[in-house]
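Trainee: Here you go, sequence then predicted model.
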Amino acid sequence: MADDKQVSLSQLKLVLMITTTVYSFSSMSNAFYLMGYGAIPWYVIAAIVFFIPYTFIVSELSSAYKDQGGGIYSWLKSSQSEKSAFIATFLWYSSYILWMTSVFMKLWIPFSIFMFGQDQTQLQTTVLGLSIRQFIGILAVLAVIIMTKLVNLGFRQVSRMMLLGGTLVLSLFAIALIGNSYLLIHNGGEMAQPLKKGLALVSSPNPNYGGILGNLAFFTFGITAFGGLDTVASMVDQVKNAKRRFPIAILIGTVLIVFNYLVGIMLWGSSVQWEAVLSGDRIHLGNAMYVLMENLGYQVALALGCSGTKATLIANLVLRYTGFALFFTYLGLLSSIIYVPLKSLLRGTPKEYWSPQIRYQNQSGIHVNAMWIQCLFVSGFILLVSFGGKYVHDLYTQLTLMTNISRSIPYFLVAYSFPFFKKNKQDDSAFCVLKTKRSYYWATWSVGSSIVVSIFFTILQPWVKRDYATVFFLMIGPIFFTIMAWLLQKYLSKKQLAFLKR
């Protein structure tokens, strides 16, 4: 679309959008639950070998292709082949479709906590004659329809949703930072979870993540926590004056993201004694963040001299606010993943691939017909999972496993293609961080190696536990989706050739 479809955003708003697209408050909290202070070294390693070099790569690519809306497709097509660009983008898009389905169904957990002070989505009861899972499925479909309608209003609306969600998630970080800092000062510098002369940095209080294998498996979690930069970078064509402003915002956001993760994990030890609060079967990755925030509210209230009853009330208010903030954070995240992957697929690929009805854009530059087709597909998948019984639910779980590794392959290809991009780079005025051959080969090797290692431990963990079904679906996923993408690209190429011969 023309430049009049671009949105002028301040540098601060750009940084906020980038930071909150990548930074996950729940990942920070879950890291402490899984590893305690032992998460910090692995997050540092993941930042050094994956996130920082990948940030350098994406900042240069987003500057060089600031006027192209194809995202990953545009990046790869210029340095690889059209076929490999399509396959990578299709893998990327497919993984987001399944993730979108999952997030829409999880959306009602924080909403339930905000409204009722507890997660009622797991109750064995009925609502209007429907089971809880079926009722949540219907609510999720309504959310898909409403979010699609909002996104169809244009990128300005998407950016507003992202900024709202980003502001709220940073407010959670601020509450955790202030509350834990106050407790640290109030307790004379004593941590609730002892550091034990630094030994806690190389061990985990969680028995499931003890030993060498458990620590190495956490490396995958650390890599995942830094994912999502490609999504926000694919919006660069929608932002005015993005050639230098956008990559600079990416670099500033990188510093804030790493800071938030490392400081946040460390400070949780000010309010939480791991064995007392996080051990036991009732705590898991789905609720650990809420347990930590509720406990923080309770401990701060006691430190301020409140009675047990008032402390419980304050803890419940903090818990409800966490649910409120996470609900709108999910909405902001969904607005971007509804919009960006589909936009990249349609605007990056040749226009002859798609019918005029699919490519049609409204006055806001949104492919509205394609958006509603995506809405129908996601809604149908949600209803199938919600009403389909055990076998359909197991199929959904298997499909999710199949996309776990598939999602990381496009990152690997972007890193692999970067030296080719540098050699063929034509715009010398584009933003550049990695200026020497050694530096950009280091970035490529570091990102690529970290992804390979992450994939290896993703497979190794269930293999050691003899969960061979999970291993099978993890490994078959990339093969299955690559074949699908190859066949689709072959069909669309023939369609394009027939069109050009007319």
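Mentor: Cool, the structure landed. This structure is a prediction, so every number in the text was calculated from the model and none was measured.

Trainee: hey, let's count contacts and neighbours off CA atoms from now on
Mentor: Will do.

Trainee: Relative to residue 469, how far out is residue 416?
Mentor: In this structure, residue 416 lies at 30 Å from residue 469, with CA to CA, to the nearest Å as the measure.

Trainee: just residue 212 next, same as before
Mentor: Counting by CA to CA - residue 212 and residue 469 are separated by 24 Å.

Trainee: repeat for residue 83
Mentor: Between residue 83 and residue 469 the distance, using CA to CA, works out to 31 Å.

Trainee: More neighbours: which of these two?
Mentor: Just comparing residue 83 and residue 469: by other CA atoms under 10 Å the higher neighbour count belongs to residue 83, 17 against 11.

Trainee: Next one for the comparison:
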Amino acid sequence: MENKKKLTLVPLVLMVFTSVFGFNNISKAFYKMGYAAIPWYILSGLTFFILYAFMMAEYGTAFRKEKGGIYSWMEKSVGGKFAFIGTFMWYSSYVIWMVSVATEIWIPLSNLVFGRDITDELSFLGLTSTQILGILAILFVILVTFIASKGLKSVSKVTSVGGTAIALLNVVLLIGAILVFALHGGKLAEPITSVRTFIDSPNPNSNSLINILSFLVFAIFAYGGIEAVGGLVDETEKPEKTFPKGMIISATIIAVGYSLGIFMCGMFLNWNDLSATKGINLANITYIIMNNLGYTIGTSLGLGQATAVSMGAFFARVVGLSMFLAYTGSYFTLIYSPIKQIIEGTPKKLWPEAISKIDDDGIPRNAMWMQCGLVCAFVMLTAFGGDGVSQFFSYIVLMTNVAMTLPYLFIAIAFIGFKKKTEIEKPFVIFKSYRSGVIAAVIVTITVFFANLFTIIDPILQDKPDFKSTLWMIVGPIFFSLVAFIMYSRYEKKIK
């Protein structure tokens, strides 16, 4: 047990990187706003992500011996019921994330193999494309659970590959954009005419207050997920030094990487030309942008049309490979870390004995396989249940839309209690005073609260108001909170 392999700095940073950084957030941001996306990414990075990462670093080092991640942090800072409601809501939304991503992961693989998305064209033995994707998703979830149940070493190996793949994709974007910039004599494809280029979007639909607020929400949520690694503090080597360093390094790389990536897109891509591309949408934007980069490098080097087209297709395939590896890496982290936190951190009597069982090597295998069964059941229902079930699942996704980020509020509010409790040993401190800790917690709370509030009301502010979506987004957090409240109240009665 004592000789168990621990997480070192680089695998930890790569684990955070795969959990948080989404390369497609860069391409989507450029498509939505052009250079005007950069200030919003910087603003949400400063008012949410950097402060939040600092909190994670303080929490993680103070509770470095605790196995329960965010539950342990909140329970020791505020109380059990508060901690369980926040953690249960957070965990439930990740289960739905697993269901969605298990089917979506085949799109980048299709782009790698075929150079385009053919997932909606699949058919075999009378099965529809949706049913085939469902079967592939179930096999994927079972395989990932099997490998992840072998322990942290298996998880960190896969997440390191995923993190490296996305890091290399950023390097390709950086070098490719600079090469095109140099070959074009230092001329930007998307010109900067004045400071207003970074304020006014070239997309006329994105300059209204509603759309700007909508984009700010998108930018804040692009930074979510760092708390998922919180449950691995106890498995980190020299956690009081390694964990805060890992949080700060990864937060800085991610915040800078997003803004730099958006700027790089403008080096080789004109926004008006991009928006005029036939069949472009938010699902395929990343492949189109990187295809464009490959094609532009080819034509800039004076290569023939056919060679330039082939280079574009090759770059799109590189994106497919990198995105597939990144999805897989984040899947490994999120199939292991959240369940580890909620099972190891919460009181054993909250759960049936079979679920709460922790094996000798510290892995909650029973819970992981039950989670696998639940995810597979959801996938099976949505793939084979027809339109009615698909519609029902889309409502569940809406329910978790807000429920996934509301726990950030719980963690930020609990940080005030954490700073107030002088009896908690704090080996690493960024917010030197109680007051500075409260200010940071309030800024994060306000930012996330208004982001969620706008997410809820956004559907009813559209030209065709969608009251149903708003209602389901409100129902979600209330439902998960009620379930968690009832579960914890039953546990309290049981121990009394």
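Mentor: Yep, it's here. Keep in mind it's a predicted model, so treat the numbers as computed, not measured.

Trainee: need the contact list for whatever residue of structure 2 lines up with residue 12 of structure 1.
Mentor: Using TM-score structural alignment as the criterion, the counterpart of residue 12 of structure 1 in structure 2 is residue 10. With CA atoms under 8 Å, 6 or more residues apart in numbering as the criterion, the residues that contact residue 10 of structure 2 are residue 246.

Trainee: With structure 1 overlaid, report how far the helix or strand that contains residue 10 of structure 2 is off on average.
Mentor: In this structure, residue 10 of structure 2 sits in helix 9-20 according to DSSP states H and E. Once superposed with structure 1, the aligned residues differ from helix 9-20 of structure 2 by a mean of 2.5 Å; criterion: mean CA distance after the TM-score superposition for structure 1.

Trainee: Please name every helix or strand in contact with the helix or strand following that helix.
Mentor: Taking DSSP H and E as the definition, the helix or strand that follows helix 9-20 of structure 2 towards the C-terminus is helix 23-33. Counting contacts by 3 or more CA pairs under 8 Å, 6 or more residues apart in numbering; DSSP states H and E, the secondary-structure elements packed against helix 23-33 of structure 2 are helix 239-268, helix 271-275, helix 285-300.

Trainee: try 6 Å
Mentor: With contacts defined as 3 or more CA pairs under 6 Å, 6 or more residues apart in numbering; DSSP states H and E, the secondary structure elements packing on helix 23-33 of structure 2 are helix 239-268.

Trainee: And the helix it packs on against structure 1, how far off on average?
Mentor: Once fitted to structure 1, helix 239-268 of structure 2 is off its aligned match by 0.9 Å on average (mean CA distance after the TM-score superposition for structure 1).

Trainee: which residue lines up with residue 441 of structure 1 in structure 2?
Mentor: Pairing criterion TM-score structural alignment: the partner of residue 441 of structure 1 within structure 2 is identified as residue 438.

Trainee: Nearest residue to that match in space, please, no chain neighbours.
Mentor: In space, and not counting its chain neighbours, residue 438 of structure 2 is closest to residue 416: 5.5 Å by CA to CA, 6 or more residues apart in numbering.

Trainee: What distance do you get for the aligned residue in structure 1 for residue 45 of structure 2 to residue 201 of structure 1?
Mentor: If you follow residue 45 of structure 2 across to structure 1 using TM-score structural alignment, you land on residue 47. In this structure, residue 47 of structure 1 lies at 16 Å from residue 201 of structure 1, with CA to CA as the measure.

Trainee: and these two? which has more neighbours close in?
Mentor: Neighbour totals were compared for residue 47 of structure 1 and residue 201, and residue 47 leads with 21 against 18 (other CA under 10 Å).
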